[in-house]
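Undergrad: Take a look and give me a structure for this.
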Amino acid sequence: MARHGGRTVRDLRRENRSAVLQRLYFDGPMSRLALGSAAGLSSGSVSNVVAELLADGLVEEAGSLGADGGRPRTLLRVAAGRGRLVGVDVGETRVRVELFDLAMSELARTESTLPGHGSRSYDVGVVAGHILDGITEVLGADGAAPDARGPGELLGVGIGVPGIVEHTAAGTLVHGQTVGWDAVPLEALLRGSSQLPADVPLFIENGARTLGQAEMWFGGGRGARNAVVVLFGSGVGACVVTDEVEQGRAVEWGHLTVQVRGRRCRCGARGCLEAYAGAEAMLARWREAGGQPPPGTDEEAALTALVSAARPGDGGEADPVAAEVLAETAEYLGAGLADLVNLFQPERILVGGWAGLQLGPAFLDSVRTHTLAHALRHPAARVGIALGRLGPDAVTVGAAILPLAAFFARGGHRAPVDSPTPVPAWQTALGGRLAEQRGGG
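TA: This is a model prediction of the structure:
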């Protein structure tokens, strides 16, 4: 096969298909003329690629655009119904599974509660069962067959998990110290079930990272190259996206030491940020100080009670204990964010996760004040701090982006299951769009 600079004709064709798909996805509908300019391709190359993608059902016509003195230009877009994507959020209290089309419109969802929340040690077999049952349920609700090919085929399953994710030749391992997982072979467990067909691509990443890529593609991170996206749930974590970490990196930010010989963290160390911030730590400190969440409530309802006690909406008197817990948490979280500002100098910090969104703008104002007080003046003056925009489904959206990005990177072909774990393509796609925007400015 002919080679061009070390690349084969097949490589070039795949790259051209990938460029066209990405530009249509982010900026479509577009005409062939505009598409050629955006993708950096000649009119002949665009025509050939578009013809292939139309024949494959990946692209469809989306009306026309009038042209002065000439014939209207046909607009093109990615065909949303061409494939299906599953996103899974393995949280610390529940597993959420959602099915999306290529436009990331939700088609079906299910959620199940995890047992053993008090012990913080989860049976991986139970978790894997919830994941597999959830996948089966959402596919059944949509009438899709997981091993079908062609229109509506399942392009892959993405899973966001707590802990450190290690990709090995034998499959993906999860090191979730706070939930009692030590090198758990999650991929092998899922692959070993008949509920997941052997040819369906599977992508497993840290939940903070999937949250980060969702916000970067569709939420508050759009247009930024340097950002930190914080996952504030039962614990805390972060995804760092910088010029130096172009693919995004999940960091165990919650286990940064903020108090030497401080409170015992659930990871076993003392003084971690997560021992002071995060919903579980907040509720523990409230109880220790005499606070009384309503009996029998789950973590989310108990946090709602804490916030209501600290900031009663009817003009009543605030509970000073609850108010002090909120104030102290904001100070610790602000100090932790200041470390991220000093280390990575991001343009933006976005706070997501169910607890972060529940605490809301008033809490974030206090966090922002403490962040700016602790950070170095120069990077602090350049950073914007805001809530994430995608709500509680951000992790499942980000997880579903994993197979979508790989699908685009392969020019609209599903990744083979036995291929090595690919370099994540979501930031590469985003980076190409940013470069184009900056060049046009």
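
Undergrad: C-alpha only now, for contacts and for neighbours.
TA: Fine.

Undergrad: For the strand or helix carrying residue 158, buried residues please.
TA: In this structure, residue 158 sits in strand 153-161 according to DSSP states H and E. Neighbour counts over strand 153-161 (16 or more other Cα atoms under 10 Å) mark 153-161 as buried.

Undergrad: same question, stretch 40-51
TA: For stretch 40-51, the neighbour count (16+ other Cα under 10 Å) marks 41, 46-47, 49-50 as buried.

Undergrad: swap in stretch 429-438?
TA: Buried, per 16+ other Cα under 10 Å, within stretch 429-438: 429-431, 433-434.

Undergrad: what residues does that stretch touch?
TA: Contact with stretch 429-438 is made by 22-23, 38, 216-217, 223-225, 405, as judged by Cα atoms under 8 Å, 6 or more residues apart in numbering.

Undergrad: Same check on stretch 333-347?
TA: With contacts defined as Cα under 8 Å, 6+ apart, stretch 333-347 is touched by 224-228, 240, 242, 253, 256, 258, 273, 277, 367-372, 374-376, 379-380, 382-384.

Undergrad: Tell me which of these fall in strands.
TA: With strands defined by DSSP state E, the entries of the contacts of stretch 333-347 inside them are 227-228, 240, 384.

Undergrad: Now show me the structure for the sequence below, then we'll compare the two:
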Amino acid sequence: MAESNRRTVRDLRRGNRARVLQRLYFDGPLSRQELGPATALSSGSVSNVVAELVAEGVLEEAGVVDSDGGRPRTLLRVSPTSGLLIGIDIGETRVRVELFDLSLTELARTERLLAQHGYDVERIVAHVRTAIAAVLDDAGASAERLLGVGIGVPGIIEQDTAQGATGAIVHGQTIGWSAVPLEKLLRDAVELPPEVPVFIDNGARTLGQAEMWFGGGRGSREAAVALIGSGVGACVVHAATPDETARSSALEWGHTTVRIRGRRCRCGSLGCLEAYAGAEALRERWQEAGGPLPADADDETALAALLAAAFPGEEGPEPDPVALSLLDDTAEYLGAAVADLINLFRPERILIGGWAGLLIGPHLLPEVRRYAGEYALRYAADRTAIELGRLGPDAVTVGAATLPLADFLARGGSRPATVRRA
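TA: Okay, here's the model as predicted:
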């Protein structure tokens, strides 16, 4: 056992590279002199690692700064052009695919609507295949430059690691997916070099990682990130600093009970949060209340109409009292469910994101905070900030791209061609 736990020289070298690379990615540009105390590595180790990464094109110079009485210091940063990343959001209404450079600057994007055909697995796989080809073509990029493809999907993700494994398997009860071997289906259909890794995770977890690294959760030690779209989910992240192993859990928060013997949820249960606060449920509730919607209105159109009726603006008609009442009920359901997150996890921050969450959030957030304070334990509630996510409706796609990015940084900048994913 002791022999199997012994770190090799290769492990130590990769670990040193990872520490330098992670520090420069999240806190750079930095000089070699600054990297020593920032990484707790000796000056010799820093010099060796930097020389390797510069020679491989992973790091580049980013200017010179004067030092106090000494020689000017050269700043270093991770080269944005040293690799490409693809992030994919298989959402409730569309498949969104974006191509990024290593700094997560968007290079190309495309979308495929799902409203007409829903969650047919073969059709979604076909969408992903054509969309990946499209963004690479639009950017004039080669698939050989990809460091990986990250995908966020609804449901519970099982990683099949047995011999002859098929990779990630998706259990998505609300979308009709039962043990779908999504990774294998994509590998068989999408034209990617075999060494390019594919990472599949729950969409709320990808949203959570994006917000913790670059958005409203940055700097916090624990946060809960809610994803409100047509459905509802959440992720809790602990110790999520970029250079340490974060512990994150996708929560089926939308399927916690907020009303005994309440509305039938699409998962089959009664009284779920999703049956009251998801965009699909809000559309149905607005129609049932007599809201003026076409029978074939989609979730996005319906939610916009509901908000316009409740909050018409200064020069508009009087607010619709039925719409206002419906949204106040929704704020209370969300507040009670947020209180559950506070009481169970005591996070420093709770962020509300997802396309629907960002639409209703500016109108409902004060009431959500008030209701959460009424339902949660006072001590915990007083120490939890409840805010909107900061990365916009594309945050799941950005978060999906952080999956291969995190892998690349953890491997110390080794390219997929040299380290194939098991």
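
Undergrad: TM-score of the superposition?
TA: The TM-score (TM-score structural alignment, normalised by the length of structure 2) is 0.94; 410 aligned residues with a Cα RMSD of 1.8 Å.

Undergrad: Restricted to helices, list the buried residues of stretch 429-438 of structure 1.
TA: 429-431, 433-434 (DSSP state H).

Undergrad: Including distance to residue 174 of structure 1, could those residues go into JSON lines?
TA: Below are these laid out as JSON lines (distance: Cα to Cα, whole Å):
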{"residue": "429", "distance to residue 174 of structure 1": "26"}
{"residue": "430", "distance to residue 174 of structure 1": "27"}
{"residue": "431", "distance to residue 174 of structure 1": "28"}
{"residue": "433", "distance to residue 174 of structure 1": "32"}
{"residue": "434", "distance to residue 174 of structure 1": "32"}
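
Undergrad: which one of these sits closest to residue 266 of structure 1?
TA: residue 430 (35.8 Å; Cα to Cα).

Undergrad: what separates the closest one from residue 216 of structure 1, distance-wise?
TA: From residue 430 of structure 1 across to residue 216 of structure 1, the span is 8 Å (Cα to Cα, to the nearest Å).

Undergrad: now swap in residue 66 of structure 1 and tell me
TA: Residue 66 of structure 1 is 33 Å from residue 216 of structure 1, where distance means Cα to Cα.

Undergrad: which of these two has more neighbours?
TA: Legend: neighbour count by other Cα atoms under 10 Å for residue 66 of structure 1 and residue 216, higher for residue 216 (27 against 10).

Undergrad: What's the biggest helix in structure 2, counting residues?
TA: The longest helix of structure 2 (DSSP H) is helix 321-345.

Undergrad: After superposing, tell me the mean distance of it to structure 1.
TA: Taken against structure 1, helix 321-345 of structure 2 registers an average deviation of 0.6 Å after superposition, with mean Cα distance after the TM-score superposition for structure 1.

Undergrad: counterpart of that helix in structure 1, which residues?
TA: Matched against structure 1 by TM-score structural alignment, helix 321-345 of structure 2 falls on residues 320-344.

Undergrad: List the buried residues for that stretch?
TA: By 16+ other Cα under 10 Å, the buried positions in stretch 320-344 of structure 1 come out as 321-323, 325-342, 344.

Undergrad: if we can go back for a sec, could you identify the most distant pair in the buried residues of stretch 429-438 of structure 1?
TA: Pairwise distances across the buried residues of stretch 429-438 of structure 1 (Cα to Cα) peak at 9.0 Å, for the pair 429 and 434.

Undergrad: And the buried residues of stretch 429-438 of structure 1, which is closest to residue 283 of structure 1?
TA: Comparing the buried residues of stretch 429-438 of structure 1 against residue 283 of structure 1 with Cα to Cα places residue 430 closest, at 38.1 Å.

Undergrad: so what corresponds to the closest one in structure 2?
TA: That one, residue 430 of structure 1, aligns with nothing by TM-score structural alignment.

Undergrad: how near is residue 63 of structure 2 to residue 29 of structure 2?
TA: 9 Å.

Undergrad: Now the common contact residues for the two.
TA: Joint contacts of residue 63 of structure 2 and residue 29 (Cα under 8 Å, 6+ apart) are 75-76.

Undergrad: more neighbours, the two?
TA: residue 29 (20 against 13).

Undergrad: And the more buried one, how far from residue 76 of structure 2?
TA: 5 Å.

Undergrad: so what sits against both of those two?
TA: In contact with both residue 29 of structure 2 and residue 76: residue 62, using Cα under 8 Å, 6+ apart.

Undergrad: Are any of the contacts of stretch 333-347 of structure 1 buried, and if so which?
TA: For the contacts of stretch 333-347 of structure 1, buried by 16+ other Cα under 10 Å: 224-228, 240, 242, 253, 258, 273, 277, 367-368, 370-372, 374-375, 379-380, 383.

Undergrad: tell me the helices in the stretch 301-422 of structure 2, going along the chain?
TA: Assigned by DSSP state H, counting those that start in this stretch, the helices in the stretch 301-422 of structure 2 fall at 321-345, 355-375, 378-382, 395-410.

Undergrad: which one of these lies closest to residue 171 of structure 2?
TA: helix 395-410 (18.2 Å).

Undergrad: Give me the mean deviation of that closest one from structure 1.
TA: With mean Cα distance after the TM-score superposition for structure 1, helix 395-410 of structure 2 averages 0.4 Å from its match.

Undergrad: May I ask which helix or strand encompasses the residue lying closest to residue 246 of structure 1 once chain neighbours are set aside?
TA: Spatial nearest neighbour of residue 246 of structure 1, chain neighbours left out: residue 427 (6.3 Å); criterion: Cα to Cα, 6 or more residues apart in numbering. If you go by DSSP H and E, residue 427 of structure 1 is part of helix 426-440.
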